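Novice: the sequence and its predicted three-dimensional model are supplied below.
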Amino acid sequence: MRRPQIHILRLLVAILAAVGLILLFDPLGLRIASSSALGGLGLGVGSFYPSDNRAGGWFMSSTITHIVLFKFKAGAGRERVDAISNRFLGLKEQCVTMAQQTYIRKISGGRDNSPEGLQGGLTHAFVVEFESAAERDYYVNLDPVHQAFKKDIEPFVEKVTVVDFANGAF
């Protein structure tokens, strides 16, 4: 009788270990757990940092903010600029992981309307938020939808400026 109990115990340990690895590394991009869900335990999935720093804790959010500034060419035309801008905003739903899950937390953007006059010719701004640097890196370097977007707009953009940051990391 002892023999079957040992095998059951080993099987249970193996199952728990497999589930733990899936939750920690999420190899299929399933986003089973988020860093905010496990942050209180010090187990920020994908980032290894809790994402909630409202209490002034020493952990910083792993969220990456990706700012993109465009100066469109003079001949681009208003309709084309609007189409490119709307397409940019649509990347939130179109950019997906290999498991067909969206990964961009938020995209916002629009035409510059600052009265300060410090734009240096830049006319449009977009802000893209990612849960982690790994998601941002996938978007920037590998995502086929984003790669096609960059290639398609190239003839109409004179200048692109990109700045990324992790909130609170100075």
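Specialist: Received the coordinates, thanks.
Novice: going forward, measure contacts between C-alpha atoms and count neighbours the same way
Specialist: Fine.
Novice: could you list the buried residues of stretch 80-100?
Specialist: Using 16 or more other C-alpha atoms under 10 Å as the test for burial, stretch 80-100 gives 81, 84-85, 88-89, 91-92, 94-97.
Novice: which ones among the residues you listed are found in strands?
Specialist: Taking DSSP state E, every one of those sits outside strands.
Novice: so who does the residue nearest in space to the middle of the chain touch?
Specialist: What sits nearest the mean C-alpha location of the chain, by C-alpha atoms, centre = their mean, is Phe130, with 2.3 Å. With contacts defined as C-alpha atoms under 8 Å, 6 or more residues apart in numbering, Phe130 is in contact with 63-66, 103-106, 136.
Novice: how about the strands of the chain, start to end?
Specialist: Under DSSP E, the chain gives strands at 64-72, 104-111, 124-130, 157-166.
Novice: save those as JSON lines, and put in distance to His7 too.
Specialist: Shown next, in JSON lines, are the strands of the chain (distance: least, C-alpha to C-alpha, whole Å):
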{"stretch": "strand 64-72", "distance to His7": "45"}
{"stretch": "strand 104-111", "distance to His7": "43"}
{"stretch": "strand 124-130", "distance to His7": "43"}
{"stretch": "strand 157-166", "distance to His7": "47"}
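Novice: just the buried residues of stretch 80-100: which are in helices?
Specialist: 81, 84-85, 88-89, 91-92, 94 (DSSP state H).
Novice: including distance to Leu24, could these go into TSV?
Specialist: What follows is these, written out as TSV (distance: C-alpha to C-alpha, whole Å):
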residue	distance to Leu24
Val81	41
Ile84	37
Ser85	36
Phe88	31
Leu89	30
Leu91	27
Lys92	24
Gln94	26
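Novice: included below, for side-by-side comparison, is a second structure:
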Amino acid sequence: MTSETKFGTTDGTWFLLGDAVTQAAGRRGGYLARLRDAVASIYPDRRLELVAAGRAGDRVPELRDRLFAEVLPRDPAGVVVVVGVTDVWYASRGQATPIDEYRAALADIVRGCRERRVPVWLCTPMVVGERIGVANSFDEGLDRCADAVRQVAATEGAGLVDLRRRFRDELTRTNDRDRAHGLLTVDGVHPNDAGSRLIESAIREALGMDVTRGGERVLRHIVLFRWVPQVDASELASIERQFRQLAREIPGVLGFECGTDNSPEGLQQGFTHAYVVTFRDEAARDAYLPHPAHQAFVDRVKPRLAQALVVDFWGDADRKG
């Protein structure tokens, strides 16, 4: 078995081996929680478990040791090594990992998995600081470590998830104010919601998760409104027209539906109107939310709302024919 093994073709437990980022990744909104949701949706007929094997402060040599002591004895179906930034970041404590030791530990990880026929993917370290216009303090060391991960993955036959490149490309595109943090991380290191989505997307793509398995997938954006009493029928009709127009104006929107509640269960809690916006993918949704036309709509309805509730989920595309 190699890293070319297609994810989801067999049942089993996959381990995400990493540091504090992975330790917290199973929480709501974390990259592992998002991966679990994706797996449950895409592979409902498979017994696939994703396990976080994260421990705060672990450098690559500690990841290697835990792989042999804790992960491989559990007969994993696959391993993704989410290499953290600690090997470089701890230079401030005099505990940076020498690059030769770093490279050797990575090679040990891949060889240990290969000997047991366990597919393995290596992730490059992400960021310590989000600035693009000038160098962050640890950029040189992180670039050196990321190059080592790429080299080991290529020479030893492991899969590669180039998170550093993905983060830097996204920051180049979005960090026009050269902020130190707040776009993809909460503090320059630990991912926020956007960073977690980026990690989840990169790992999902690298593992080859078949998002079209069982049919094309689309992102449903569910909006429930409870209006203040002063909003009358004519204004509601005008608001609906404006909401519907967004689907025509903004790229990536595949559909729009709306309706008034008629449930007999009595569980509405005052919500009377439901709206469903269907997006091609998360990128389309993320472009829709700050779009000027959508923001103008939000500015209009916000003073008229007593309460709003929004949930998003992946669903099956409507089948034709």
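Specialist: Sure thing, it's come through. Treat the numbers as computed from the prediction; the structure is a model and nothing was measured.
Novice: can you pull the TM-score for these?
Specialist: In this superposition the chains share a TM-score of 0.59, using TM-score structural alignment, normalised by the length of structure 1; 110 aligned residues with a C-alpha RMSD of 2.1 Å.
Novice: and which of the ones in helices among the buried residues of stretch 80-100 of structure 1 is nearest Gly168 of structure 1?
Specialist: Among those, Lys92 lies closest to Gly168 of structure 1 (C-alpha to C-alpha), at 24.2 Å.
Novice: give me the range in structure 1 that stretch 299-307 of structure 2 lines up against.
Specialist: The aligned range for stretch 299-307 of structure 2 in structure 1 is 151-159, by TM-score structural alignment.
Novice: how about stretch 220-227 of structure 2?
Specialist: Taking TM-score structural alignment, stretch 220-227 of structure 2 hits residues 65-72 over in structure 1.
Novice: now that stretch, how far from the chain's geometric center?
Specialist: 15 Å (C-alpha atoms, centre = their mean, to the nearest Å).
Novice: after superposition, how close is that stretch to structure 2?
Specialist: On superposition with structure 2, the mean distance recorded for stretch 65-72 of structure 1 (mean C-alpha distance after the TM-score superposition for structure 1) is 0.4 Å.
Novice: out of the strands of structure 1, nearest to Pro144 of structure 1?
Specialist: Ranking the strands of structure 1 by proximity to Pro144 of structure 1 (C-alpha to C-alpha) places strand 104-111 first, at 14.2 Å.
Novice: dump the buried residues of stretch 80-100 of structure 1 into TSV; add distance to Val145 of structure 1 as well.
Specialist: Shown next, in TSV, are these (distance: C-alpha to C-alpha, whole Å):
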residue	distance to Val145 of structure 1
Val81	19
Ile84	14
Ser85	15
Phe88	10
Leu89	13
Leu91	8
Lys92	10
Gln94	7
Cys95	6
Val96	9
Thr97	11
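Novice: now, among those, which is nearest to Gly121 of structure 1?
Specialist: Val81 (14.9 Å).
Novice: does the residue nearest to Glu49 of structure 2 when sequence neighbours are not counted count as helix, strand or coil?
Specialist: Excluding its sequence neighbours, the residue lying closest to Glu49 of structure 2 (C-alpha to C-alpha, 6 or more residues apart in numbering) is Thr13, at 4.6 Å. Put simply, Thr13 of structure 2 is strand when judged by DSSP: H, G, I helix; E, B strand; the rest coil.
Novice: any idea how many residues pack against Thr13 of structure 2?
Specialist: 17 (other C-alpha atoms under 10 Å).
Novice: what's the answer for the one 5 residues further on, then?
Specialist: Taking other C-alpha under 10 Å as the neighbour definition, Gly18 of structure 2 ends up with a count of 27.
Novice: same question, Arg217 of structure 2
Specialist: Counted with other C-alpha under 10 Å, Arg217 of structure 2 comes out at 19.
Novice: correct me if wrong: Ser85 of structure 1 contacts Gly110.
Specialist: Yes: in this structure, Ser85 of structure 1 is within contact of Gly110 by C-alpha atoms under 8 Å, at 7.4 Å.
Novice: which neighbours do the two share?
Specialist: Contacts common to Ser85 of structure 1 and Gly110, judged by C-alpha under 8 Å, 6+ apart, are absent.
Novice: correct me, but Ser61 of structure 1 touches Ser132?
Specialist: No: between Ser61 of structure 1 and Ser132 there is no contact under C-alpha under 8 Å: 9.0 Å.
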